[in-house]
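*Asks:* Pasted the sequence and its predicted model underneath.
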Amino acid sequence: MDSIFRKVERGIDAIFGDERHSHTKIGHECHEHHPTHHASNRYQSFAPQSTGNAKWYVDGCSYFWAVSEALENARESIYILDWWLSPEIYLRRPPAANERYRLDNMLKAAAERGVKVSIIVYREVEAALTLNSAHTRKHLEGLHPNISVFRHPDHVPTGYDIQKELGQSFSNMTLNTATLSKVSGDALKAIYGTATDGVVLFWAHHEKLCLIDRKVAFMGGLDLCFGRWDTNSHPIADSHPGNLDAIVFPGQDYNNARVYDFADVGNWNQNKLDRTKSSRMGWSDVSLSLNGPVVESLTEHFTDRWNFIFDEKYTHKNPGKYERIEFKPRHTHLGFHRRSGEHERGGFLKQDPSQLLGGLSDRFSKGVNKFMHDDSSSDEEKSSKRSHRENEPAKIQLTRSCTKWSAGHATEHSIANAYIDAITNARHFVYIENQFFITATCDEQRPVSNKIGRAMVDRILRAHEAGENFKIIVIMPAVPAFAGDLKADDALGTRAIMEFQYKSISQGGYSILETLQKEGVEDVGRYIRFYNLRSYDRINVSSTMKEAEKQSGVSYEDARKERDDALGSGYAPYGEQQSQGQGQYERYQQAAAQLDDSTWDSVSACYMDVGPDLRSVPWKGDPEAEISAFVTEQLYVHTKLLIADDRLGQYERYQQAAAQLDDSTWDSVSACYMNVGPDLRSVPWKGDPEAEISAFVTEQLYVHTKLLIADDRLVICGSANLNDRSQLGSHDSEIAVVIEDPVTVDSYMDGAPYAASRFAASLRRHIFRKHLGLLPHQRCDSPDPHGNWSPLGSHDSEIAVVIEDPVTVDSYMDGAPYAASRFAASLRRHIFRKHLGLLPHQRCDSPDPHGNWSPVDRGLNAYDWNSPADALVRDPMTRNFWNLWDGTARTNTDVFSKVFHCVPNDHVRTWKDYDDFFSRHFANPGTGKPGDAKVEYGHVVPDEFPGGVAEVKEWLSRVRGNLVEMPLKFLIDVPDIAIEGLQLNSFTQELYT
């Protein structure tokens, strides 16, 4: 059998095909050499292995709460890296009760305390993206002199005459895939600009990082921007006709990218998406907080990026306005370095080639994590080690993707190296949750270059040849988060990404599944499975809305918009409010308060653990309206009052009217699919049944996570997607950490006792329980008492981090006892529980009692080890688990297909099938024109349910969690789904891979 070293060497060698560097193939040298310590570091990362404490957050609710705690306690510095930063984002919800926790208010308050705030955001091509980084910089720098914002890169025009080629000026141009497919290479260069070395700046800064006082770090998949905040039950309805102050997603934060993309985000309250007709799109994500020595690696990365941009842009521009940031390592004795060979501009002096490979074989041999493989100790020794390791910090290593244009360095792709290493050396399973899945098994799949898919194939073939029980689970979005009907010309980019993904997975001749079948693996589903996530909810458009409008004399929309305008205009810090009168909002609220409306504003709790039964959730109004209220979608406040003629403002008049109404209708029913949630069939509705049918909606739950968990012992988490853009190093800039927690928990793997890592096992179990509906409904307004809403420690002690928690937990793997990493196992289990609906419904306003809304310095993740729900996801390799996992996915898939005609769908194999199954029933997403007898996108087709709303609820009450099967046969009989009358050119192909 090959040595582990040779297996890793062969896997790393395959990552990039012809684009090899010394850090992807042993024995090959970069044309620009890394320093000696660079070559000797595991994964050939710039950062050595380090230590620290790690805390996970599944979804934005708890993560943003923890960030708000850390920002509130910042005393010296705040450093932020983001792809997109929205100054008006609320870190705590609902906004009306959390004025002080809007991001711009928090940064201003910190600056006024003397804290230096330094922010780097991606400078977009304005014709292609709607991030408005110019607004971010202008707004934040206008708050206080202590706030500095860099935008990078500058897309310097080449002088090419775009107007002559395209017939329109660049300033009036809107770039979409149809436009890009037609332009020449010269025009693209003119649009995106070039770096000093001639590289066209197609690529983005994609890191997400927030550093507080150089002591606590936040990182992962979540930007501090609109559309990312969400609870683990993912409510996609948010109308609240009985109380506008209960709105959770104000302005453009109520977003569904499948219907309308963000637009004019500088005027964030201008939202084209009608929340009384369209659902939002839920956002599933994972982020971390870290403390200890590893924070120095992250600080070094930030200061390196900051000083590179300063030297490139500000040595002559705006002299004196900005300054370089000095990096002072505290833990040099732990392996951190001062880069004595560093150029002033952040590059490295060339090293003697003979020094490049020093220790490299040892690095890879040791890089095959001894912790993951050393099971030779006796049970007594393991028990003793665990007791001594209870407070031992995790092994954490920072990895990144960067190159000359993004950081002034030779290309580094240590994230890809870490992915390959983790897959190659996994013993039992690999869990991947990612926004994209574009990879190759061979060079014939050009233009895709990364070979992470090849590593998956090779690992599965080893398992198949050895008769091992080995699994890879991949969760990803059903559809990329771009607006419009999939058949439309403007959806060329959406279809192109989908085609690249299907050719990576199951189509085209060289995909992972086809390659395995060619190699003799008949039952590929035994080894690798793909899944999506989906939500449903019920929009509260019960009769309470009409009654409040009638009594107040104000329309709901006018009152809500007035309230959004007030929420968006900013607040006097820390509650210093100035009342200027009342408007439509108050009049509506007063009227609504007088109404008896039992209709829930969301029913998302119904598919969470111990959630209500959807069939019992009340509705006020006719059944037809309730059917129309159901929707589905994929899972991607200082009031200023206006007095006019001594009358109340629209907001005040509405609120006063609503306050007089008795409305029992729930504003969301998402709790119904969570653990111990209410029965949807008993959830009240005020109004006619027809209106309730129309109120049900669905959408995919958008997967934005960038996560890999191996064997409940190792976690890779960061900003990097699984595609060329994130993995090659020469494209987007990224960070990720690799975490291995030494503290173990008793677990099982494949039916046998197993010491799982506390961190990995708790995260994986939590996620699984969420997906399965085995978590309780989550409140948004109140941290749980267990502390998982707080950040990690503030004491001294695209990027990704490698986290290896040496603390293990007793677990099971493949039926046998297994020592899982505490960090990795808890994260994986939490995610599994989330996807399976085995987490309780999560409120947006109340941190959970276990403390998982706090920073890491307030305590590590709390997790309910060995609870009934936890036991269901403890061992991901047994027949019982797979019966639960696949059974949940199959049932949910069937229900969503029946009730909502969701696409993609395995029944849709051709464009004619697409028209018959979807187009003839629904208006095109975002058109706002239902047409003859067509219903709104994402709603129920009432004519298909002769039993009315009761029949709809009967079907939907079967949904648990958000897990659904990925439809691998979607449009399988269409030769080329991307090209439907249009052609991608070679330049735009790179953009989508």
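*Replies:* In hand now; what should we look at? Note that this is a predicted model, so its numbers are computed, not measured. Numbers count the residues shown, from 1 in each chain.

*Asks:* contacts and neighbour counts: CA atoms only from here.
*Replies:* Will do.

*Asks:* what number of residues lie near the residue lying closest to residue 361 once chain neighbours are set aside?
*Replies:* Setting aside the residues directly before and after it, residue 361 is nearest to residue 5 in space (C-alpha to C-alpha, 6 or more residues apart in numbering), at 7.3 Å. Residues lying near residue 5 (other C-alpha atoms under 10 Å) number 17.

*Asks:* What of residue 881?
*Replies:* Neighbour count for residue 881, taken as other C-alpha under 10 Å: 17.

*Asks:* Second structure follows, compare the two:
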Amino acid sequence: MNESFLRQTRYLVTFKPHISKHSVGLFDETLVKPGAPISIYRLVFTFEVKYQHDRDHNFDWFIRRTFCEFQELHQNLLKEISRGNMLTVPLFPDGEQFLSSTPDIQLEYLENYLLALTGQIDACNNPEFWSFLEVSALSFDGASKKRKEGYVLKRTGGRISNERRCFNCSKHFKRLQKRWMIIRDNMVGYLSTHIRDTLHEVLMFKGRFEVEYGLKETGYEDGIRIITLRRDFIFRAGSILKRNEWVESIQEAYNQSEWHNEIIRYESSFPVRNNNYVKWYIDARFYFNEVYETLKRAQREVFISDWWLSPELYLKRPSKKFDYSQVCEILGALADRGVTVYVHVYKEVSLALTINSLHTKNTLQRRNPNIRVVRHPHRSAVGGEFLWTHHEKIVCIDQEIAFIGGLDLCYGRMDTNEHLLTDLQEPYFWNGIDYSNVRIADFSEVANHERDIIDRNTHPRMPWHDVALKVVGKAAADIGMHFIELWNHVMTDITGAYYKNKDLLQPNYSNNRRGGKKRSVVEMSRPISVNSSLSFLKEEAKEEPQSISESLESSCPAMQRSKSHGFPENLFQEQIRERGTLSLSGPSRRINVAELDKKIEEENNQSIDTAIHIDRTPLDSNTKKAVNNLISKGGGIIEESTDRKMSVVGDQLTVVSPLRKNTQSIVLSPITDHQRQIREKLEAEDEAKLQKELEADQEEGDEAFSKNLLHPKMKELGQTGTCECQVLRSAGLWSLGLEHTEHSIHTAYLNLIDQADHFIYIENQFFISSTAGNPVKNQISQALVERIKCAAKRKEKFKVIVVCPLLPGFEGSINDPGAAVLRVQLHWEYQTICRGINSLYEQLKSDENIYDPLEYIRFYGLRTHDMLNDTPVTEIVYVHSKLMIIDDDIVLMGSANINDRSLLGSNDSEIAMIISDQKKKQSIMNGQPKNKSCFAYTLRISLFKEILGIDDEAIIEDPLSEAFDELMWSTASSNTALYKHIFRCYPDNEILRISDIVGFESQAQMNDYVVLRENFKGFIVDFPMDFLRDEDLRISIFHKEYYIPDVNFV
């Protein structure tokens, strides 16, 4: 017996199939003249194979074999005897009596031969017999049904992201490789051989999935082409009969797949999922705790994707009490007991960002080498990837439970709903660099995590407000699917990390399908048929006439010709929904959603070069003269005193300059030249390692990277909750290898704004949108304008509340000469909201039906205060949420900001989810009874209780009531006035120019704090619309950032 084979297929060593004859037919009846004798070499013999994998899983399938294939099997088994892998083989039926028999008798002879083989243990576990029966190491692994498998010749190349690289020479040189193709419940893939259990490719049925075949479409008569958003995959089946078998098997699998009859909205890659359990979290404390508790229960695999992951972060606090809750420790413990852990982190520009993803990778893998960590992307100025980031925040356990939202597992995020400014008593709640305020000092040297980067005795931390969710059910499996697609793209992206021994991941989907609106199906170049017996598929009548021998029909009743060799041409066309059209849950009711959404598609078609120029500060004659003088003297552009770096708090790639305040009480540890050299050496070693692997992989082909790819696993997921969910994302060529950019988060925003009847609540880290003017393309603010105008015209009561940070989260003061990026972020936000004729407020003011825009939309920020060693202190509460609530009924939550970076799809990669709870709560909206979604309603109520500092639910139940309006407005106005009187802190409407700041701050009345502090309520304050109104906040030519493309800031 083949011991090596048994080791590789250890879980199937008891393979014992039952084989029975089924039918016999012609290989190609066009070669047989009517009335002529039928040669055995023209026949195809069909057998049914049954196998009981375990007590609960029985599989049956059909194999079609020619006599030549039987002869080949027998010869291969004889060779196995000579190798010592088998003792004997049955007598092969090839004598004169056999050859002169009728096809039916020959079928019986061959059946007896196969039955004799199944009676031999060494034959049943021989790879040659497995191949003949279309059995591989993955045939029964989590599958609901045994489907078509077999060896084919696949053509190399075809991955969209790699084919478009101008430096990829391999795209011009194709070759054919022998590979084992396998069709599973939700995908088509291939292995190097049938005895290995590592897939080389995963072509999911979701999204675009087109099948073409024949000479014209593939260049081969027996060729098949599968086109997805990521790959144009061509393989040769070996014969026209085999080709047709593959095509009909693919169609059958697709028609029975998870993706065939699903409702698709908003041009997402994922359908609407019912019966999910979803739980929301406000701020990080309980979220991190739940992530920890759920990770402990992982059984099979864990997927994590973060913009920044801090391996030493404690998920439970205080850390001295829960020292076992470090991210690296919990992941290491999982790996110790056999759970596979996959971690994907954004690979930063090391000269600009200080998040040190290499430290993340090395720390996790030192804890356990079986923790797989990949960083992406490699930098390619050609494609512009240096501008964009992987921004998703995902934790997925066993493809059944998933966490998403705005919270990375990193420093600076942990907080409670109290948003404390101080932490002076040990054991500390915020240890080391986790006690942070990036407005004072950004993160640096994150590997040295035990030290303080600000003095907690003199400086307050910056509180962090965020939201996230946990989902259990098929929507969680969809999030796992997204991670799998991301992982597999990274593994095959030639600008990314090529790794040896790669493990393909697979989604964990149920085979139960529910009905619904049909989405695009397998698109065929010609119609095909599926026949339980022998099907002869015709490309065209003139190529393969449908005649068959009358004598053979009469002598072989089991071999009757199919009456219909194909469906009508228009059957598939009726099922195909064009991917280029906007998919809505219904027609736009108030605004032209399709027209707005189309505007960003135009942007996605532009190259990066067309978007580099922005509206900079114009140069007057004196400035031009000064610049010319500098250049003529060889001085170049004015250099800043320290190296620029990225803001970690913004968690999107934005270049900023470091702090320039001379604050002696802050003990900073600037990176030394020696430390910088060490880090550059480590990065260079990591790059060299990846380059070496890439070169080796190119020599070895796809065999080298197959072990790391991920593929779907099937598991029954019953009803777990009451929420209807849909996964959305922003993804494109660089981030996910997609041929067509997906911006379903943007599309969903527009549709939900259009669908809102009464009320919209938004929390977001940014609010930069098209009303700011070029180059901003996303249409969120314009959709709000149109919706409000519609409500005003119809005299409907309608309200929008937006909560966002008072200031961008960048290091330094607004009047710091090096704070150019901080100011330009304010420029774009104010241009979006209230400055310029096209801004949101200015458009509303110009509408004849609107007397006061504030009646319809208001912007707020959050701020808090405390005593720090007898000194009053205040700081903004940094809003990092990415949330929209519609009518207390629908929630959109995820990682996407309201800016072009997050919403265009071609820039940063993002993930989000729409949640609509079918469990309703009787409540009030606009003074009328309304059944509200329990998930949305309880989330909004909890948020409002936190930001308003109240416990009374009744007054905030109806967000359109006068009582609520008065409470929100009066609380914000009162808090704003108190902060202005006591602290004289900015931003404030009284500060119109930067030069006003010093005089404004000098009027602070700190001594009144103790008396007035009880008058503060919650955290809400007015967003100052006139702050720096008379200041030009755009980047001037005297800053390095002037030469960074505009698209980086919006």
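*Replies:* Yep, it's here. Just so you know, these numbers come straight off a predicted model, no measurement behind them.

*Asks:* tm score of chain vs chain?
*Replies:* Scored by TM-score structural alignment, normalised by the length of structure 1, the superposition of the two chains gives a TM-score of 0.59; 618 aligned residues with a C-alpha RMSD of 2.9 Å.

*Asks:* Now for the residue nearest to residue 361 of structure 1: which residues touch it?
*Replies:* 361, 364, 365, 368 (C-alpha atoms under 8 Å, 6 or more residues apart in numbering).

*Asks:* Which of the residues you listed fall within helices?
*Replies:* 361, 364, 365 (DSSP state H).

*Asks:* so the host helix or strand of the residue nearest to residue 361 of structure 1 corresponds to what in structure 2?
*Replies:* In this structure, residue 5 of structure 1 is located in helix 4-13 according to DSSP states H and E. Using TM-score structural alignment, helix 4-13 of structure 1 lines up with nothing in structure 2.

*Asks:* what sits up against the next helix-or-strand element following that helix?
*Replies:* The helix or strand immediately downstream of helix 4-13 of structure 1 is helix 36-40, counting by DSSP H and E. Contacts with helix 36-40 of structure 1, where a contact means C-alpha under 8 Å, 6+ apart, come from 23, 44-47, 351, 355-360, 363.

*Asks:* one more time with 6 Å, if that's ok
*Replies:* Applying C-alpha atoms under 6 Å, 6 or more residues apart in numbering, the contact partners of helix 36-40 of structure 1 are 44, 46, 355, 356, 359, 360.

*Asks:* what comes up buried for the helix holding residue 5 of structure 1?
*Replies:* Burial within helix 4-13 of structure 1, assessed by neighbour count using 16 or more other C-alpha atoms under 10 Å, is assigned to 4, 5, 7, 8, 9, 10, 11, 12, 13.

*Asks:* and of these, the nearest to residue 417 of structure 1?
*Replies:* Set against residue 417 of structure 1, the nearest of these by C-alpha to C-alpha is residue 12 (6.3 Å).

*Asks:* What distance do you get for that closest one to residue 708 of structure 1?
*Replies:* Going from residue 12 of structure 1 to residue 708 of structure 1 by C-alpha to C-alpha, to the nearest Å gives 17 Å.

*Asks:* do residue 817 of structure 1 as well
*Replies:* 22 Å.

*Asks:* Neighbour count for these two, which is higher?
*Replies:* residue 708 (25 against 22).

*Asks:* list the contacts for the aligned partner of that one in structure 2?
*Replies:* When structure 2 is aligned by TM-score structural alignment, the residue opposite residue 708 of structure 1 is residue 884. By C-alpha under 6 Å, 6+ apart, the contact set of residue 884 of structure 2 is 761, 762, 891, 892.

*Asks:* Over to residue 661 of structure 1?
*Replies:* Applying C-alpha under 6 Å, 6+ apart to residue 661 of structure 1 gives the contacts 592, 593, 594, 595, 596.

*Asks:* That one and residue 245 of structure 1, how far apart?
*Replies:* 15 Å.

*Asks:* now do residue 510 of structure 1
*Replies:* 54 Å.

*Asks:* next one: residue 364 of structure 1
*Replies:* In terms of C-alpha to C-alpha, residue 364 of structure 1 sits 56 Å off from residue 245 of structure 1.

*Asks:* give me the stretch of structure 1 that the helix or strand residue 72 of structure 2 falls within matches.
*Replies:* Residue 72 of structure 2 belongs to helix 67-82 when assigned by DSSP H and E. Aligned by TM-score structural alignment, helix 67-82 of structure 2 corresponds to no residues of structure 1.

*Asks:* Show the subsequent helix or strand relative to that helix.
*Replies:* helix 96-99.

*Asks:* Return the set of buried residues in that following helix.
*Replies:* For helix 96-99 of structure 2, burial by neighbour count (16+ other C-alpha under 10 Å) applies to residue 98.

*Asks:* Please look at residue 590 of structure 1 and residue 651 and confirm they touch.
*Replies:* No. At 8.9 Å, residue 590 of structure 1 does not count as touching residue 651 under the criterion of C-alpha atoms under 6 Å.
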